[in-house]
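> Sharing a model that was predicted from the sequence below.
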Amino acid sequence: MTEATTDGQPLPYPFGDGRQIDLEQRYAELRDTPGLVKVQLPYGRDCWLATRYEDARTVLGDPRFSRAAAVGPDVPRPNPEQPGDGGILMLDPPEHTRIRGVASRAFTARRVEEMRERTRALVERLVDEMVGHGAPADLVAHVALPLPVLVICEMLGVPFADRDDFQRWSSAFLSTTLLPPETVVEYGGALRDYMSELVEQRRAEPADDLISAMLRASDEQGRITRDELVTLAIGILVAGHETTATQLPNFVYVLDRERDQWDLLRERPDLVPRAVEELVRWVPLGVSSAFPRYAKEDVEVGGVLVRAGEPVLAAIGSANRDERVFPDADRVDVLRESNPHIGFGHGPHHCLGAQLARMELQEGLRALVTRLPDLRVAVADDELDWKSGMFVRGFRELPVTW
C-alpha cells in the first residue's frame, strides 16, 4: 500500500520547517495507515518514508539496506548539495565495521564515564558565568554551545592554547552556526589540517586521550589511513556537538512548558538520566528524515514491497511517538520506565557518541535543575529565535531567567 496526495503524487516532504518543538501532525496520520509512504524531498528522486517504529528499525538495521549506495544527484535530500565524504556514515560493512571498530575500541563507556567529573566541573563553571552575566541570559551561547566543544577538546587532547581556534574552525561543520560558503571551506580546511597534525603528533608522542587510544586500537585491529582517522575524529566532534548544543535548550524549553515535569526533577534530581532518555525520545531533533538507505534486493517493510535500488528514509521522530511501543506517546513523562527509543539511531550506524551525548545532557540538565530551580524561558513563543534552513530543530538563542 502507498500513501499519496489526491492527485496521486508523492507527498511533499519535509512536513514542516522545524520552527516548532512539536512533531508535525502529519506523522500521526501516517502512523495510523499501515505501510510506507512515498514522499518527494526538495532534491533528488522520490523515496519511501517509514513512520512506524518497527518499520523504521527494519530500515536502519536490516543488512539488506545500504548507506553506501546513497550517492549521485538522485539521492533524496533537503538541500542542493550532493552527498560528499560522510566518513563512516556513508559506509557499509565490512568497511564500516573496520573503521567503526577502531573508534569503538577507544571511545568506550568507561572513557566517557571518566570524563563525567570533569564535565560536571565545566558545566558548573559555565552556569556560574551565565549567572554572573545576569538574567536574562542566552542559554545557547553561555552553556549549550561551549559545553560539547570543551568536552571533546578534553577527550581528543586538543592543547588548551589551541581551543579558541579549534572552536572557531569547528563551527564550519556545525549547523548551529551560519557562515558564508567561503568561510565554511576555509574553516573546514583549517580544522582538517589541524586534526591531521594532531594525529601525527600523537602517533609520535602518545598521550592519554582519544586520538592516542584510536591510534592504538588501529594498530591492534588493522591500520586505518590517516585521512580515515582524521575524518573519524571530526565526525565524533560534529555528532557529539550537535546533539548536546541543540537538545539541551530544547529540553529546557519543553520542561518549561511541562512545568510539573521540571518540578519533579527539581525535587528528584536522581530522575535526570531517565528524563534525558524521555526527552531524547520526545523531542523530534531532525526537521527532515535524512541518510536514506537503498534496498540491495526486494525487501518487504510494513507490508510494502521495496524494490531493489529504491531509497527509504526512517522517520525517527515519528517512530519514537508510536503508540504501539510507547503508551501515551505524545506526553512527556520523566517517570517512563520502558523507553526503547531510537533517538540515537539503530543498527550499524547507531550513534557512536551516544554515551557521550547522554553524559553531557545529564550533567547539563542536572546543573540547571539543581543550581537554578526557578529557571524559565524569558520570552514568549512568538519571540523565539528558531533555526531555519537547518537539519535540526532548535534555537539560535534561548533567553532564560531564574
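Alright, I've got the coordinates. Model, not experiment: these values are computed from the prediction.
> Please count neighbours and contacts with C-alpha atoms only from this point.
OK.
> Now tell me what touches the one helix or strand P273 maps to from outside.
According to DSSP states H and E, P273 maps onto helix 272-282. Identification of contacts with helix 272-282 by CA atoms under 8 Å, 6 or more residues apart in numbering yields 247, 251, 265, 317, 320-321, 329-337, 339, 341-343, 358, 361-362, 365-366.
> Stretch 385-398 now?
17-21, 137-141, 175-176, 246-247, 249-250, 284-288, 377-378, 384.
> Mind doing that once more with 7 Å?
With contact meaning CA atoms under 7 Å, 6 or more residues apart in numbering, stretch 385-398 is reached by 18-19, 138-140, 175-176, 246, 249-250, 285-288.
> quick one, what contacts Q201?
Contacts of Q201 (CA under 7 Å, 6+ apart): none.
> Do you have the strands of the protein handy? List them.
Listed in chain order, the strands found in the chain under DSSP state E are 11-12, 37-40, 47-50, 65-66, 137-138, 293-295, 299-301, 304-306, 311-314, 376-377, 385-386, 395-397, 399-401.
> Most tightly packed of these?
Among the strands of the chain, strand 311-314 has the highest mean neighbour count (mean count of other CA atoms under 10 Å), at a mean of 27.
> tell me what that one is packed against?
Here strand 311-314 touches strand 47-50, strand 293-295, going by 3 or more CA pairs under 7 Å, 6 or more residues apart in numbering; DSSP states H and E.
> Determine the set of other helices and strands touching the longest one.
To tie it back to what came earlier, the one meant is strand 47-50. Counting contacts by 3+ CA pairs under 7 Å, 6+ apart, strand 47-50 is packed against strand 37-40, strand 311-314.
> let's bring in a second one:
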Amino acid sequence: MSDTEEEIRDFPMSRTCPMAPPPAYTELRDGPPRRVRLPDGTLPWILTRHADVREAMGDPRMSMDESDPLMPHRLLVPRIPRLFSFIRMDEPEHGRLRRMVTSEFTARSVRELRPWIQQIIDQLIDDLEALPQPVDLAAEFAIPLPCLVIARIFGVPDEDIAQLKEQTTIGLSQDVTPEQAIGAQIGMSEYLDQLAVRKAAEGTDDDLIGRLCADFVAAGKLTHEDLVGMVRLVLVAGHETSANQLGLSILSLLQHPGQLAEIKADPALIRPAVEEMLRFWAISQDNIVRVAADDMELGGVHIAKGDPVVLAIPAANHDETVFPDAARFDIHRAQASQHLTFGHGAHYCLGATLATTEMEMALTTLFDRLPGLRLAVPEEDLSFRDTSLVYGLNRLPVTW
C-alpha cells in the first residue's frame, strides 16, 4: 500500500504506557518504511526495524549535515551553522573534530577516572543520607552525578553546573516557547564562550577545555567558535542522556527486586543489566534524524536523494525479531548488547564507555549503601518527560 493510499501518521508518536515505546511502532515494524508527518509538515521516512535502523546508521549516504535545509529539525531553536559541532557533520569534518576529543573518552582514560567518579558517587550518597525522606533521587543523585563528572572533565566550576543543566533541559524540551528555547541556547553559548576565553588566557592544560585551547586553538587547528560548539555538544550529550538513563535504570531495579537481588549476589551481572537498561528504555526518542545524500534502497523502499529520514531507536530496540519478548525487562537477555541506543558506525556515541561506567558504579554503590531503597509513591504517580527529545523521569521519590 502506498503512502497516498494510507494514513500518514503524525510524529512524534504518543506512548500509552510510560514503560514502553509508542504502540504504533509495533504496526510500523510489520512492513517496509513509511512516511510520517512532523509538526512542521515535513514528511520524512521513518525506520522502525532494527536491521533498517542499523543499516542506515552505518551508511555514509545517510547524511547528518545540519546545514542541509532538507534535514529534519526537531529543536525549537533556529538552524545555526555548526551549532551541534561534529555530531551534525559528515566526513571528513566530523572525524577531524571528533578526533580532537576521542582520547579523553577511551576505555583506558575512563578507567583512570574511576577513583574520582567513585568519590563523587559516595559524596552524593552521603548528602542523600542527610536529607529528610522521601528524597527525589532524580534531583539529588541521577542528575547531579553525570553533570559533575562531565563538567569536571571540561573544567566547568561546580557552582555553574545547575545553570547549564537548566539551560539544557529547556533547550531539549518541546513544551516551552521558542523564545525560551532560544534564550537558553544563547545563555549557554555566552557562558561557554566566556569560559573558553578565560581558559585560553590562563594557558593551563589540566582540563579538557584548557587542552583544546593549547593543542588546537592556539595551533590554528580549531576556531574559537568551533571550540565552543564542541564543548556545548559534549557537555549536553554527556550529562542529559546519562542523567535520564540513570534515573530510569534505578526505577527498573526497584520494579524488579528479584533481578536486583541477583545482581547483589553476583556483582558481575551489573554489566549485562546495564546493557538491558539501555535497550529497554532507549531514551533518545524523537531526534535521531538523517537526510539521504544519494538515491538508495533501504528496507525494501526507494529513498531518493534529499529525502528526510527519522530513525526510531525505541522501535528498533524493541524489535521482536532481535529481542524476543522485548517488552520484558530481563538482565539475562543474551541479545541486549545489540541495542542501538549508542548508535552504530562512524557516529557511535563518543561517551558510551563513560556512560556505562557511571551507571555500573552508581547502581552498584547506591543499592549497596541503601539496601532498603524503595519508591515513596505508587508507580502510577510517577511522571515522565514525554515532551522532551530525551525520555526520562520528572521526579523519582524514594525512601529507605
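All right, it came through fine. All values derive from a computational prediction rather than experimental measurement.
> right, and the helices and strands packed on strand 311-314 of the first structure - which one's nearest I211 of the first structure?
strand 293-295 (30.0 Å; CA to CA).
> mind checking what P272 of the second structure lines up with in the first structure?
Using TM-score structural alignment as the criterion, P272 of the second structure maps onto R274 of the first structure.
> which residues does the residue nearest the centre of the second structure contact?
Per CA atoms, centre = their mean, the C-alpha nearest to the average position across the second structure is that of T241, at 3.4 Å. The contact partners of T241 of the second structure, taken as CA under 7 Å, 6+ apart, are V390.
> before we move on, what about S337 of the second structure?
By CA under 7 Å, 6+ apart, the residues touching S337 of the second structure are E275.
> hang on, the earlier thing: for the contacts of stretch 385-398 of the first structure, which two are the farthest from each other?
Greatest spacing in the contacts of stretch 385-398 of the first structure, by CA to CA: D138 and S288 (26.2 Å).
> For the second structure, just list every one of the helices.
When assigned using DSSP state H, the helices of the second structure occupy the ranges 24-28, 50-58, 93-102, 107-129, 137, 144-154, 161-172, 178-202, 208-212, 224-255, 257-265, 270-281, 313-317, 352-369.
> so the fifth one corresponds to what in the first structure?
Across the first structure, the stretch matching helix 137 of the second structure (TM-score structural alignment) is residues 139.
> and if you look at the third one?
The aligned range for helix 93-102 of the second structure in the first structure is 95-104, by TM-score structural alignment.
> Any buried residues in the matching stretch, and which?
For stretch 95-104 of the first structure, a neighbour-count test (16 or more other CA atoms under 10 Å) marks 96, 98-103 as buried.
> Pick the one among these closest to K296 of the first structure.
Checking the buried residues of stretch 95-104 of the first structure against K296 of the first structure by CA to CA gives H96 as the nearest, at 16.5 Å.
> mind checking how far the closest one is from V59 of the first structure?
The gap separating H96 of the first structure from V59 of the first structure is 17 Å, by CA to CA, to the nearest Å.
> same question, L305 of the first structure
L305 of the first structure sits 13 Å away from V59 of the first structure, going by CA to CA.
> again, but for P78 of the first structure
19 Å.
> So which of those two has more stuff around it?
V59 (26 against 20; other CA atoms under 10 Å).
> Can you tell me the closest non-neighbouring residue to whatever residue of the second structure lines up with that one?
Alignment note (TM-score structural alignment): V59 of the first structure maps to A56 of the second structure. The shortest distance from A56 of the second structure to any non-neighbouring residue, by CA to CA, 6 or more residues apart in numbering, is to M62 (6.2 Å).
> Pull the contacting residues for that neighbour.
Listed by CA under 7 Å, 6+ apart, the contact partners of M62 of the second structure are 56, 290-293.
> what number of residues lie near the alignment partner in the second structure of R393 of the first structure?
In the second structure, the residue paired with R393 of the first structure according to TM-score structural alignment is Y391. Per other CA under 10 Å, the neighbour tally for Y391 of the second structure reads 22.
> Check P69 of the second structure too.
Applying other CA under 10 Å, I find that P69 of the second structure has 12 neighbouring residues.
> again, but for the one 10 residues further on
When neighbours are defined as other CA under 10 Å, R79 of the second structure has 15 of them.
> With L260 of the second structure instead?
Count around L260 of the second structure with other CA under 10 Å applied: 23.
> Please report how far the counterpart of it in the first structure lies from R64 of the first structure.
By TM-score structural alignment, L260 of the second structure lines up with W262 in the first structure. From W262 of the first structure across to R64 of the first structure, the span is 43 Å (CA to CA).
> Ok, A190 of the first structure next?
Taking CA to CA, one finds A190 of the first structure at 38 Å from R64 of the first structure.
> ok, the buried residues of stretch 95-104 of the first structure vs L36 of the first structure, which is closest?
The closest of these to L36 of the first structure turns out to be H96 (CA to CA; 27.4 Å).
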